[in-house]
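**Q** I would like the atomic coordinates for the input below:
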Amino acid sequence: MDEPTILLTNDDGIESVGLRAVYDGLSEVGDVTAVAPAEDQSAVGRAISHEVEVRDHEMGYVVDGTPADCVVAGLEALVPETDLVVAGCNRGANLGAYVLGRSGTVSAAVEATFFDVPAIAVSMYIPVREDAAFSDIEANGESYGEAVRATSYLADHALGAGVFEQCDYLNVNAPVAEWGPAPLEVTRPSRLYEMDAVREDDAVTLHDRIWEHMADGDIPDPEGTDRRAVVDGKVSVSPLTAPHTTEHHEALDALAETYESEERP
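**A** I've put the predicted structure just below:
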């Protein structure tokens, strides 16, 4: 196919190193316009605004809003001829089924699918332990090398290969480039969930214990899952669908039938 028109967004903000790295890489395979938040919007999910301010930027547009705002504004008003939405590269992995609804990066890709525009969410895993603050971990432009390479390859080939005829979006997670060349593995999101909460006086601390497992390399995730692939030094690509599914449930049907016979208060 002809060179695709790509809308690039993220949740780390338009000045993030990861967005610039992907912008430069994608510019080799398509016509790229960034429509990205002015500030960090991490973990906002698909939060949406009524009105957002938009300003010109050297890479495209900067939006005072969320990643979902950026996608809606981009597809409907700023870059209406978009062939592909790319969200990222996020500084930090977005792995596991439980993360998909939280991540602003992944949520931007999901938002695109409701416009029937295929999308790629891309994130980079940064090894981190409980005793090392995530914000203290260095990640320069070169660290995103494997994430950029995989994203550029998929943006160049996935549309023409018919990948999006069988899925709505791709969730891509890559290791830091310092680990060396990373093969690409098609995966499924891990189901392992280890959130806990501890109360101390008037505060409750929420803790995702998966990160320690990942840093130690002792995750219990089986082969074929996204976390296992990334910890093993591979680029994880999960083909996913966005709309919620529904199934026939006989038990719920029975409740619906008896609803009208219930005594009203």
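**Q** C-alpha from now on. contacts and neighbour counts both.
**A** Noted.
**Q** could you pull out the strands for the stretch 101-250 of the chain?
**A** Using DSSP state E, counting those that start in this stretch, the strands of the stretch 101-250 of the chain run over 119-125, 169-175, 184-186, 195-200, 203-208, 235-240.
**Q** okay if I get those as TSV plus mean neighbour count and distance to residue 78?
**A** Shown next, in TSV, are those (neighbours: other Cα atoms under 10 Å; distance: least, Cα to Cα, whole Å):
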stretch	mean neighbour count	distance to residue 78
strand 119-125	28	17
strand 169-175	29	21
strand 184-186	17	33
strand 195-200	10	39
strand 203-208	11	37
strand 235-240	25	26
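**Q** how about those strands in a markdown table, adding distance to residue 215?
**A** Listed next are the strands of the stretch 101-250 of the chain as a markdown table, based on distance: least, Cα to Cα, whole Å:
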| stretch | distance to residue 215 |
| --- | --- |
| strand 119-125 | 10 |
| strand 169-175 | 12 |
| strand 184-186 | 20 |
| strand 195-200 | 16 |
| strand 203-208 | 13 |
| strand 235-240 | 17 |
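**Q** Just say helix, strand or coil for residue 81.
**A** Secondary structure, DSSP: H, G, I helix; E, B strand; the rest coil: residue 81 is coil.
**Q** closest to residue 107 out of the strands of the stretch 101-250 of the chain?
**A** Closest to residue 107 of those, according to Cα to Cα: strand 119-125, at 8.4 Å.
**Q** Let me see the residues that make contact with the closest one.
**A** For strand 119-125, the external contacting residues (Cα atoms under 8 Å, 6 or more residues apart in numbering) are 84-94, 105-106, 108-110, 112-113, 144, 147, 151, 168-176, 230.
**Q** Against which helices or strands is the helix or strand harbouring residue 34 packed?
**A** Residue 34 is located in strand 31-37, with elements delineated by DSSP states H and E. For strand 31-37, the packing partners by 3 or more Cα pairs under 8 Å, 6 or more residues apart in numbering; DSSP states H and E come out as strand 5-9, helix 17-26, strand 60-63, helix 67-73.
**Q** Could you also give me the structure for this second sequence? I'd like to compare it with the first:
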Amino acid sequence: MKKPRVLLTNDDGINSVGLWAAYEALSDICEVTVVAPASQQSAVGRSISIFEPIRAGMVSMHGISAYAVGGKPTDAVIIGLYALDLKPDLVVSGINIGENLSYESIMTSGTVGAALEAANQGTPAVAFSLQVEDQGDKFDDPRRPSQSFSSAKQVVRDVCSRIFEQGFPQSTDVINVNVPSMIRGGYVVTRLAKKLFRTGVEKRLDPRGRPYFWINGPLLDDAEEGTDFHAIKSGAISITPITLDCTATWAVDDMSRLFSLEK
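**A** Next up, the predicted model:
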């Protein structure tokens, strides 16, 4: 029986241990081609390089041939689909170093952004992210995170195996999977929480006395039951179905009344 084909990408860069953990999880159950950004591209969302050329070349990583793309995660997906003509059955993005939870996070996440781009181009996609205990891991060298990926690898393999065997869920464009740093429960199908961080801005002065700013803020403590954030805080594996259609259909009647009135 022919193995399914997977395009594997990420936003932490082609050197990330999370990317290669996902490769190890999938390589014996499907044909995996790695097409990933050449450098760290976290928090770039779905931005696409349309004002500059994109360079992509084959490299050898851990004895495996892969494509390093000088651009964003979305660029890597588009290069894989159209320049390399891979025709994957599924795009897998991750394993991201750090959770991608809530409206706030998925709108900026390069991991989820790559999956959304794949879905927009007609290929179903799954994004995988691993919770980190130390938030500093998100900003350190992705080749040497302190986190273990052993449990996350099992989740990647199991989730993708279920999709290959049973098909991708209808009315879903992307499946966003978040794995707790320590799994204490099973799968929970969730909705997105509203926020992940308590946003703040820190003002500092450079050596010449001129101000500059850092956007920062700690994680919130929790979110309401049924959300992805709450599931992760409870030690469960969060599975969130995401759609590309951002239309607020429940607002159509109110909008129609608003714009049907004569001024």
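**Q** Pipe the helices and strands packed on strand 31-37 of structure 1 into TSV and attach mean neighbour count and distance to residue 256 of structure 1 per row.
**A** Listed next are these as TSV, based on neighbours: other Cα under 10 Å; distance: least, Cα to Cα, whole Å:
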stretch	mean neighbour count	distance to residue 256 of structure 1
strand 5-9	28	43
helix 17-26	23	49
strand 60-63	21	45
helix 67-73	27	35
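**Q** so which of the ones you listed gets nearest residue 210 of structure 1?
**A** helix 17-26 (23.1 Å).
**Q** The closest one to strand 5-9, inter-axis angle?
**A** Going by axes from the mean of the first three to the mean of the last three Cα atoms, to 10 degrees, helix 17-26 of structure 1 is angled at 170 degrees with respect to strand 5-9.
**Q** quick one, longest helix in structure 2?
**A** helix 150-166 (DSSP state H).
**Q** by contact count, what packs against that one?
**A** Using 3+ Cα pairs under 8 Å, 6+ apart, helix 150-166 of structure 2 is in contact with helix 17-26.
**Q** quick one on the thing from earlier: rebuild the helices and strands packed on strand 31-37 of structure 1 as CSV, extending it with distance to residue 123 of structure 1.
**A** Listed next are these as CSV, based on distance: least, Cα to Cα, whole Å:
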stretch, distance to residue 123 of structure 1
strand 5-9, 12
helix 17-26, 9
strand 60-63, 20
helix 67-73, 14
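**Q** what about the ones you listed, which gets the closest to residue 46 of structure 1?
**A** helix 67-73 (5.5 Å).
**Q** average gap between the closest one and structure 2?
**A** Between helix 67-73 of structure 1 and the corresponding residues of structure 2, superposition yields a mean separation of 0.5 Å, by mean Cα distance after the TM-score superposition for structure 1.
**Q** where in structure 2 is the aligned partner of that helix, by residue range?
**A** Mapped onto structure 2 using TM-score structural alignment, helix 67-73 of structure 1 covers residues 73-79.
**Q** residues in contact with the strand holding residue 34 of structure 1?
**A** Contact partners of strand 31-37 of structure 1, identified using Cα under 8 Å, 6+ apart, comprise 3-14, 23, 26, 59-67, 70-71, 74, 79.
**Q** In structure 2, what stretch matches it?
**A** Taking TM-score structural alignment, strand 31-37 of structure 1 hits residues 31-37 over in structure 2.
**Q** Which residue lies nearest the spatial centre of structure 2?
**A** Residue closest to the average C-alpha location in structure 2 (Cα atoms, centre = their mean): residue 111, at 2.5 Å.
**Q** so what's that one up against?
**A** Shown in contact with residue 111 of structure 2 (Cα under 8 Å, 6+ apart): 10, 11, 42, 45, 73, 93, 94, 96, 127, 128.
**Q** Greatest separation within these: which pair is it?
**A** With Cα to Cα as the measure, no two of the contacts of residue 111 of structure 2 lie farther apart than 45 and 128, at 14.9 Å.
**Q** follow-up on the earlier one: out of the helices and strands packed on strand 31-37 of structure 1, flag the one nearest residue 220 of structure 1.
**A** Nearest of those to residue 220 of structure 1, taken as Cα to Cα: helix 17-26 at 29.0 Å.
**Q** Just give me the mean distance for the closest one relative to structure 2.
**A** Here the mean offset of helix 17-26 of structure 1 against structure 2 after fitting is 0.7 Å, by mean Cα distance after the TM-score superposition for structure 1.
**Q** got the angle between that helix and strand 119-125?
**A** Going by the same axes, to 10 degrees, helix 17-26 of structure 1 makes 130 degrees with strand 119-125.
**Q** so how far is helix 17-26 of structure 1 from its chain's centroid?
**A** With Cα atoms, centre = their mean, to the nearest Å as the basis, helix 17-26 of structure 1 stands 15 Å off its chain's centre.
**Q** now the angle between helix 145-161 and that helix, please.
**A** Going by the same axes, to 10 degrees, helix 17-26 of structure 1 makes 50 degrees with helix 145-161.
**Q** Report the contact partners of residue 236 of structure 1.
**A** 171, 172, 173, 174, 184, 185, 186, 187, 226, 227, 229, 230.
**Q** counterpart of it in structure 2?
**A** So, by TM-score structural alignment, residue 236 of structure 1 is matched to residue 238.
**Q** do residue 145 of structure 1 as well
**A** Match for residue 145 of structure 1 (TM-score structural alignment): residue 150.
**Q** Identify the residues contacting the closest residue to its match other than its chain neighbours.
**A** Distances taken as Cα to Cα, 6 or more residues apart in numbering put residue 21 closest to residue 150 of structure 2, at 7.9 Å, once the chain neighbours are dropped. Contacts here follow Cα under 8 Å, 6+ apart; on that basis residue 21 of structure 2 touches 95, 149, 150, 153.
**Q** From residue 138 of structure 2, how far out is the third one?
**A** In this structure, residue 150 of structure 2 and residue 138 of structure 2 are separated by 18 Å, where distance is defined by Cα to Cα, to the nearest Å.
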